[in-house]
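**Student:** need a 3D model of the sequence below.
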Amino acid sequence: MDFQHIIVTPGIKPHIALVQLNRPKELNALCLALMQELVSAIEALDQDEDIRCIVLTGNQRAFAAGADIKEMAGKGSIDMLKVDQFSNWERIKRCKTPIIAAVSGFALGGGCELSMLCDMIVASETAKFGQPEIKIGVMPGAGGTQRLTRAIGKARAMEMVLTGAFISAKEAYAAGLVNKVVPAELYLDAAFELAQSVAAMPPIAAQLAKESVLAAFNTSLDEGLVFERKNFYALFSTEDQKEGMKAFVEKRKPEWQGK
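**Tutor:** The predicted structure follows:
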């Protein structure tokens, strides 16, 4: 895969792909071209049976400092409607493969929203999360009012959205937004370590488990339990379920086939 605004490294670790946002001069601002490339890469990796986990990162200075404001500044509401930039976000959301965001530096606006679109977040001690759109006359539009509220609660989310205030990596961890915080020089290694733990699991089970956790945000408890149960039963038709339970009984390590 040949891209201009991202770098894709399939198999950087066994069963793991790395996708790196690569607009360093613009602090990885999420222009339309970058988002289109990102969607193409994520969808291709999602179809690759050898890839069981994806790590998405930027650089030490910035995961992504937001949308590309220069692209939007002169547009009207109908222009934005026609561009339909959020359709790309919906396509990323449909990715079955678990995605881990490795965040260092700024994760602001669309950058914060992109990190929340991932399934887990590993943060550098230097990471700063924020939704500062209010400071340029708008509001979050890619999930900042919804995913952030579900992650850290109404009061904290309301403060961030209405004032544009940032929170540190430690504050994000305390609020439940990120999985772990590590020194800046270790954040990518820590993301790979978590990814390797995910990739070591049976891939179909991991995909259906991810789907079931995400369903909890869109269903009532009773509906979610029905959804979960159907995915649970479905896994009993996989070869990995047979291998996993047989290996447990035989007291040996299972060998997953992804079937």
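
**Student:** switch to C-alpha atoms for all contacts and neighbour counts from now on
**Tutor:** Will do.

**Student:** for residue 132, which non-adjacent residue is spatially closest?
**Tutor:** Distances taken as C-alpha to C-alpha, 6 or more residues apart in numbering place residue 164 nearest to residue 132, at 3.8 Å, with adjacent residues excluded.

**Student:** please name the residues that touch the one you found.
**Tutor:** 130-135 (C-alpha atoms under 8 Å, 6 or more residues apart in numbering).

**Student:** buried subset of those residues, written for ChimeraX?
**Tutor:** Of these, the buried ones can be selected in ChimeraX as follows, counting by 16 or more other C-alpha atoms under 10 Å:
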select :130,131,132,133,134
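
**Student:** now show me the structure for the sequence below, then we'll compare the two:
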Amino acid sequence: MDVWPSLREAAARVDDLVAALPAPGARSAAQRAELGTARDAARTLRVRYLDAHAEMLYERLTAGTQGLRLEELVEAAGAGYPSVVPTAAQLESDRGRRQADKEGHEIDQGIFLSAVLRSPSAGPHLLDTMLRPTPRALELLPEFTRTGVLRTRSVLLERRDGAAYLTLCRDDCLNAEDEAQVDDMETAVDLALLDPRVEVGVVRGGEMSHPRYRGRRVFSAGINLKCLEAGDITLTGFLLRRELGYIHKLVRGVLTDRPGSWHSRTVEKPWIAAVDTFAIGGGAQLLLVFDHVLAAADAYVSLPAAREGIVPGAANFRLGRHTGPRISRQVILHGRRIHAAEPDARLVLDEVVEPGAMDAAIAAAVERLRSPAVVANRRMLNTAEESQDEFRRYMSEFALQQALRLYGEDVIAKAGRFAGRSG
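**Tutor:** The predicted structure is shown next:
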């Protein structure tokens, strides 16, 4: 049965209701229920349609291109198939609204991207597209290869003696990530991977100006909850781009069409993480993809997903491989902190040193990972531990579940409370 006519009719019904109703925050319980029922009906048909036609849509949208990145893909889909994916005008109407006052259009983006990623042909193609260097990185590459320095609002990237030192510099918010920092991180990772004089990458938090941690280095406080509450954390610009962009590049490398690349589709390099003070949420997620993780003896890691109400990226996919299933449930479902000094910390941390010895430990780790055989062996380890197909299937489900969580009433309420805290 062709569901397209029914889907168009159901999508139009939702649009008519939204146009007739007051803004989301001013709707009555009965109005919210009526709109919710209409949306459920449209989304049921949308899922059925995409189960059958996601590959066809993807091929049409990407025809004549090398590939479309996430935000380009959903924009093109919204223009070509407005009953399937929200239009640019619908998304623009939500821009500037608090998360609590948005219409939830990103849930429909999640339905679409979940179907694309689930496809055995479209999914790998999208992953490959996201592994390519960003236009911003390609524009900055000549200057970086000349100077060895990149400064942005969020990061400082410095090349010294064959190593790229990427320092997280959001000192005002304890390196809590927002969309600008995700963009800066992907740019910096691209540059480190593309620069032929870089052999090893190091990621470390910079010194903070936050009153509670002034003068101390902090790795990351996770997602910026103030931005989440304000409606500035989006599905494609942050939650999915982060996972499919720079974090996936840390694992797989950057995809290029360089001469002589017949033996390797990507440029890969080993990466070291150095954790001072704490790695919370997204910071802890990052540690799971590094080749060597150092931590100060007084540091801790945590994934407060249950407290915040969202899915902690690909940590559910990767953490159990490091810790086993019981500890991963303790950390993700119950919010357990793992302190560097406790025995279980060695399941996620490779080396624990006194705070004053961190610089020397980083230097020693860089020297160990310079070996020419390291890249080939890390490639084989990653192939064995995290296949592209397994990652793609996880991200397919993540695209939908995280979109739903983004609009959960509990998430919106918790984000408002946490965002109101000064420290």
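
**Student:** tell me which of the contacts of residue 164 of the first structure you also see in the second structure.
**Tutor:** Counting by both residues aligned by TM-score structural alignment, their matches' C-alpha atoms under 8 Å, the contacts of residue 164 of the first structure that remain in contact in the second structure are 130-135.

**Student:** about what we covered before: can I get the contacts of residue 164 of the first structure in TSV with distance to residue 107 of the first structure?
**Tutor:** Below are the contacts of residue 164 of the first structure laid out as TSV (distance: C-alpha to C-alpha, whole Å):
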residue	distance to residue 107 of the first structure
130	7
131	9
132	11
133	13
134	16
135	16
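
**Student:** quick one: which of the contacts of residue 164 of the first structure sit in strands?
**Tutor:** Among the contacts of residue 164 of the first structure, the residues falling in strands (DSSP state E) are residue 130.

**Student:** which elements pack onto the longest helix along the second structure?
**Tutor:** The longest helix of the second structure (DSSP state H) is helix 29-62. Secondary-structure packing of helix 29-62 of the second structure (3 or more C-alpha pairs under 8 Å, 6 or more residues apart in numbering; DSSP states H and E): helix 4-20, helix 70-80, helix 105-118, helix 122-131.

**Student:** so where is it in the first structure?
**Tutor:** With TM-score structural alignment applied, helix 29-62 of the second structure matches no range in the first structure.

**Student:** and if you look at stretch 293-310 of the second structure?
**Tutor:** By TM-score structural alignment, stretch 293-310 of the second structure lines up with residues 121-138 in the first structure.

**Student:** in a helix, that's where residue 384 of the second structure is, yeah?
**Tutor:** Yes - counting by DSSP: H, G, I helix; E, B strand; the rest coil, residue 384 of the second structure is found in a helix.

**Student:** ok, it - how many residues close by?
**Tutor:** Residue 384 of the second structure has 9 neighbouring residues, counting by other C-alpha atoms under 10 Å.

**Student:** what is the equivalent residue in the first structure for it?
**Tutor:** Per TM-score structural alignment, residue 384 of the second structure is aligned with residue 216.

**Student:** show me where the stretch 151-259 of the first structure has helices.
**Tutor:** 154-163, 169-175, 187-199, 203-215, 221-234, 239-250 (DSSP state H, counting those that start in this stretch).

**Student:** among those, which comes closest to residue 117 of the first structure?
**Tutor:** Closest to residue 117 of the first structure of the helices of the stretch 151-259 of the first structure is helix 203-215 (C-alpha to C-alpha; 10.6 Å).

**Student:** how far away is the residue positioned nearest the centre of the second structure from residue 183 of the second structure?
**Tutor:** Geometric centre of the second structure, nearest residue: residue 242, 2.2 Å, by C-alpha atoms, centre = their mean. For residue 242 of the second structure, the distance to residue 183 of the second structure (C-alpha to C-alpha, to the nearest Å) stands at 8 Å.

**Student:** residue 190 of the first structure: which of the kept ones among the contacts of residue 164 of the first structure is nearest?
**Tutor:** residue 130 (22.4 Å).

**Student:** isn't residue 411 of the second structure right up against residue 310?
**Tutor:** Yes - counting by C-alpha atoms under 8 Å, residue 411 of the second structure touches residue 310, with 6.9 Å between them.

**Student:** overlap in contacts of these two?
**Tutor:** With C-alpha under 8 Å, 6+ apart, residue 411 of the second structure and residue 310 have common neighbours residue 405.

**Student:** in the second structure, what stretch matches the helix or strand that contains residue 45 of the first structure?
**Tutor:** Using DSSP states H and E, residue 45 of the first structure sits within helix 32-47. Counting by TM-score structural alignment, helix 32-47 of the first structure falls onto residues 179-194 of the second structure.

**Student:** mean deviation of the matching stretch from the first structure?
**Tutor:** Compared with the first structure after fitting, stretch 179-194 of the second structure deviates on average by 1.2 Å (mean C-alpha distance after the TM-score superposition for the first structure).

**Student:** I'd like the distance from that stretch to the chain centre, please.
**Tutor:** 12 Å (C-alpha atoms, centre = their mean, to the nearest Å).

**Student:** okay, now the residue in the second structure that residue 67 of the first structure lines up against: neighbour count?
**Tutor:** Correspondence of residue 67 of the first structure to the second structure, assessed by TM-score structural alignment: residue 223. Residue 223 of the second structure has 22 neighbours, counted by other C-alpha under 10 Å.

**Student:** measure residue 223 of the second structure to residue 138 of the second structure for me?
**Tutor:** In terms of C-alpha to C-alpha, residue 223 of the second structure sits 27 Å off from residue 138 of the second structure.

**Student:** kind regards, and thank you for your time.
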